[in-house]
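Novice: Following is a predicted model, sequence given first.
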Amino acid sequence: MRSLGTFFLCLVGVVTATADTPMNLVIIQTDEHNFRTLGCYRETLPAEQALVWGKQAVVQTPAIDAIAHRGAICTSFYATSPVCTPSRAAFFSGRYPQNTGSWQNDLPLAGDIVTFAEVLRQNGYATGYAGKWHLDGPGKPQWAPERQFGFQDNRFMFNRGHWKKFEITDKGPQVAARGKNGEPSYSLAGADEKSFSTDWLSDRAVEFIRQHAGDPFCYHLSLPDPHGPNAVRSPYDSMYENLPIRPPMTFAHEGENPGWVSGGGKNSSLKFSAQQMALYFGMVRCIDDNVAKITKTIDQLGLTDRTVVVFTSDHGDLCYEHGRLNKGNPYEGSAKVPMIVAAPGKIPAGTRVDQALGTVDFSPTILTLLGIDSKLQPKAIEGRDASALLLGESNDDWNDVTFLRSAGMKPGWLAAVSDRYKLVVSVSDDPWLFDLQSDPDELVNQFGRPDHAAVTKSLAHALQEYAQSYGDTHLESSPIAKSIESMIGR
């Protein structure tokens, strides 16, 4: 039997909603997530791209797919810097990583940054956060950082780590698995549906949503999976162990990677592991089942029609593409991430946005989508408002290019990316131009070919303009600057 308090919350959520009631916002963000593991993204790809690990090596993700089908899926959404901290800094601030204080992992977000959560808090939203933050320096796990950046209820926010088991104690939340020295451990340690990280954090989101069903609210759920270590509770740990999982076709091309790939050249030490991929798939399926739990709760409370639901990730994982794991480079598997947005009554069901976008564009886009006037948004925002694309409105002035950078202030590489082309300029190799339409595996360098001269010059000019406008110190590198100038002068 439901308590009177729960009944009242449900009643408020259904009865008091009017046309003027602000829409809620629920964001589910994963960590190091390859977009091809989601059914809704496989639907946008030809079979050879959707099924890179084999025809039967797929994860069914009905809950995440349902969000995409009733809203918008962005097919060319990129981590502005494909590493945890700088990507998240751009996501929450709407500023390029070099202007946030968090241009590489473990550097704290600058104290003067105004996040979209702070804007919503100032506009009457109840705000909360559970999961990995990675924007408050080196602390690990460091629960409930003192600097909230707009997330009022951050009791279940931890700064760093990819823990597998949590618990609530008299002293607050803590990692439930411990090593021999008593320190927090990444061990599963018998984690179940109540204590495993994805389940435990999702339960905190459900609790917040129920508690604030009568208020406009913003809740950010940041799941540490499917980032490694690849470990997941039963039954997900064995769910995909018998699948015929094979290495991606590009795994065999590991010795042909450009110089800007981390480490450069051949990664001969990496051996393909179907078992590791099976566990990765299991983590994704566990995430999807918890997404279902959250969306079901929203529906039961009568909030579906006035809640914007976002599913995304901070960066990708190559998952053996190009003979690599993890992230940090501009290859699609590393830099391209899911971005799915459902906004009932605003975004038409089945919307597909193919234009290139980046995490830096999220803050202005979501604030506008929620009806926050541009005058009330932070003046320091550098990302673009892409809400018109999500709403299906015409935007003839839209420039289909987004910019990516290597982590850190030491020059590495810069990239200009459109829906079709990707230009990468680095300190360690000649420029690379990929035609993602004819070469989706990113194996052929089109740079220097006469039929691609115009697009090369256009992207180079855009890259120079971006770097000069937003103070990207990578442009100060002589090799990068000279390469760009040479392309513009062609």
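Specialist: Yep, it's here.
Novice: alpha carbons only for contacts and neighbour counts from here, please
Specialist: OK.
Novice: Please identify the buried residues of stretch 339-352?
Specialist: Neighbour counts over stretch 339-352 (16 or more other Cα atoms under 10 Å) mark 339-344, 346-349, 351-352 as buried.
Novice: okay, pairing it with this:
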Amino acid sequence: MPGILHHLSAFLIAACFLTAKVLCEDTSTPPNVIIIMTDEQNLRTIGAYRDLMSNEQAFQWGQNVFVDTPNIDRLANEGVIFDNFYAVTPLCTPSRASFMTGLYPKQTGAWKNHGTLKKNKHSFAEDLMDTHDTVYLGKWHLNGVTKDSTDFNNNPNRKFGFKNTSFQYNRGHWKYFSQEKWKVTAYDWSQRGMFANNEEQNYATDFLFDKAISFMKNKKDKGKNFAVMLSIADPHAPNEVRAPYNEMYNHISFQLPSTGKKAMRLNPALPDWGQVDTFSPETAESNISDWENDTVLQKGMQNVFGMIKLIDDNVGKMLQFFDDENLADDTIVIFTSDHGDMMGEHGRLNKGVPYKASAQVPMIMRWPNKIDSGKIIKTAYSSVDFAPSLLGMMSVEAKNINSSGIDGSSEIMRSGQISFNEEQIRFLTDSKMKRWAAAITGQYKLVLSKDGPWLFDMIKDPDEMINYYEDPKYTQLASTLKNALIDTIDKFNFPLKQRSYLADTPECWDSKNEISGWDNNLCSDLNDIQNRPACQWDFVSSQCPRVCGECCHDSSGEFWLFKAMRTCAEIQEEERFCQHSAAQLFCPESCGLC
């Protein structure tokens, strides 16, 4: 019998080495966790992400225009970096609500900015609070429109699993905090003179990092596990930062990214959801010059770099704390952001569109000896997948959250340097504008809107400028993504469901590019009676068949109208549909426009 037990024990030990590490971890002592979330951060402002890009992609603002982030990079080098992690909605409130709950925006109730997370929804903290002391510090943005400089810890019935919310506030991008006993007060940039001698102590980023470190030190000394959510409001505007970070990047001049220049020239054309009203071929060069010579904009972007450098320095301070306190091996450290920032890409600032600069976010996780160092995950994930993945990593049963996302913990914990499941499809949605919805994989992105489908191949075209939807090589892929996206729009009540959108390209479709051979003119210019005679030129009518009256055929395929998919055959039987522009565009013959 002893011999049998010996062989059985050896077999079990060997099995642990041959299977995924997560299956054999000793979970009797759960790990600590800290999640650092910044607000509105472009991936290119992190060195570890630039390292994953081509030189052209990494340095969109110029070859020597970058901010060093050695401490965030250290997390990536010692852990896993996600190369295709997206904000489910690239907007503060809906992104945060989905991140906390694992639900799509309409499920949370907080699908618009400044919306309120439904009280009956649950965050991942509720499944951690039995084993961890949970704390939330910083911007919350899930309690509605409230914005008050003394709005700290004022919602005892809306803690969502966070036992300590003493340093949590709802919204606002306050630049300084002060504390008197347990009363915390926030201040904006105009009040900075109050802290001239104590900026490092009172500047918001420093203040919150220090409070988080103090909390973790206290719990460590008491032998308690901690779960910390640290939400930093920088580098979101206002684009101001304390000294000396406010002058660190004054020597830098930001070029307008190449995609911004192309966008302003409308060459190639942009989807409707990517348009900016001021874009015109006639004014493109002056617009580009104005952008690059705008001193206010340049200083603002220099300060964005300064804010990020300050964040990175505080990450370094926190990592040193973990090393000094022997907590590194027992603590999962996560760095992410609620959404991106266009920073001039595609001619835009801020967020709200499905381009990578707006919707893709950093996601870096370190857990020494549990997650392989230097691992890259290229599989697509989104905000709804975070909560189930975190609980899965920690071997915590999800008793409270009922996630609509994917538990990616097995991929995170599995050994290997590169992990890529191209078949995994995730979904993104616009907010109250209801302009678009998107399906993404590690390589492809399909966006549906009233403008017709746009399919991007993000390896062939990392600038996201070329629409491959009509390319025969992509037919099967496009169909798979489209069907999955339409089902998800319907199942999770994406806002686009309330509008009309085109699931296929209309038969009669005018080019949106500048008309080749007729400089600075677009097909839409032919609606002007003075330009109409140009339709007699074949090179014009071939590019603008619809507006020139050369094409008037019903389209094959489908479009969404009045909460259902429609075809032109149905339009013939329901005249009321033809009152809508989508039906007129897709089915001009059936609508009697020929």
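Specialist: That came through fine. Keep in mind that what you see is a predicted model, and the values were worked out from it rather than measured.
Novice: hang on, the earlier thing: now the buried residues of stretch 339-352 of the first structure in TSV, with distance to Phe403 of the first structure?
Specialist: Listed next are these as TSV, based on distance: Cα to Cα, whole Å:
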residue	distance to Phe403 of the first structure
Met339	17
Ile340	20
Val341	22
Ala342	25
Ala343	27
Pro344	30
Lys346	28
Ile347	26
Pro348	28
Ala349	28
Thr351	24
Arg352	21
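Novice: out of the residues you listed, which one sits closest to Asp288 of the first structure?
Specialist: Asp288 of the first structure has its nearest neighbour among these in Ile340, at 13.5 Å by Cα to Cα.
Novice: Show me what counts as buried in the longest helix along the second structure.
Specialist: Secondary structure assigned by DSSP state H gives helix 295-324 as the longest helix of the second structure. Neighbour counts over helix 295-324 of the second structure (16+ other Cα under 10 Å) mark 298-319, 321-322 as buried.
Novice: Show me what Ile364 of the second structure aligns to in the first structure.
Specialist: Under the alignment (TM-score structural alignment), Ile364 of the second structure maps onto Ile340 of the first structure.
Novice: Checking my notes, that match in a strand, right?
Specialist: Yes: assessed with DSSP: H, G, I helix; E, B strand; the rest coil, Ile340 of the first structure lies in a strand.
Novice: Might you report the residue contacts of it?
Specialist: For Ile340 of the first structure, the contact set (Cα atoms under 8 Å, 6 or more residues apart in numbering) comprises 67-68, 71-74, 310-312.
Novice: which one is it nearest to, not counting chain neighbours?
Specialist: Closest residue in space to Ile340 of the first structure, ignoring its immediate chain neighbours: Ile73 at 4.7 Å, by Cα to Cα, 6 or more residues apart in numbering.
Novice: Which residue in the second structure aligns with the one you found?
Specialist: Using TM-score structural alignment, Ile73 of the first structure pairs with Ile81 in the second structure.
Novice: Quick check: which element contains that match?
Specialist: strand 80-82 (DSSP states H and E).
Novice: Could you verify my assumption that Ala328 of the second structure touches Arg366?
Specialist: No: between Ala328 of the second structure and Arg366 there is no contact under Cα atoms under 8 Å: 9.1 Å.
Novice: ok, the match of Ile73 of the first structure - how many residues close by?
Specialist: The number of residues packed near Ile81 of the second structure is 29, by other Cα atoms under 10 Å.
Novice: And the helices in the stretch 101-250 of the first structure?
Specialist: With DSSP state H, counting those that start in this stretch as the criterion, the stretch 101-250 of the first structure has helices at 116-122, 197-211.
Novice: Against which helices or strands is the shortest one packed?
Specialist: Using 3 or more Cα pairs under 8 Å, 6 or more residues apart in numbering; DSSP states H and E as the contact criterion, the neighbours of helix 116-122 of the first structure among helices and strands are helix 84-93, strand 126-132, helix 362-369.
Novice: Mean neighbour count and distance to Phe8 of the first structure for those - can I get that in CSV?
Specialist: Shown next, in CSV, are those (neighbours: other Cα atoms under 10 Å; distance: least, Cα to Cα, whole Å):
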stretch, mean neighbour count, distance to Phe8 of the first structure
helix 84-93, 29, 33
strand 126-132, 26, 18
helix 362-369, 22, 29
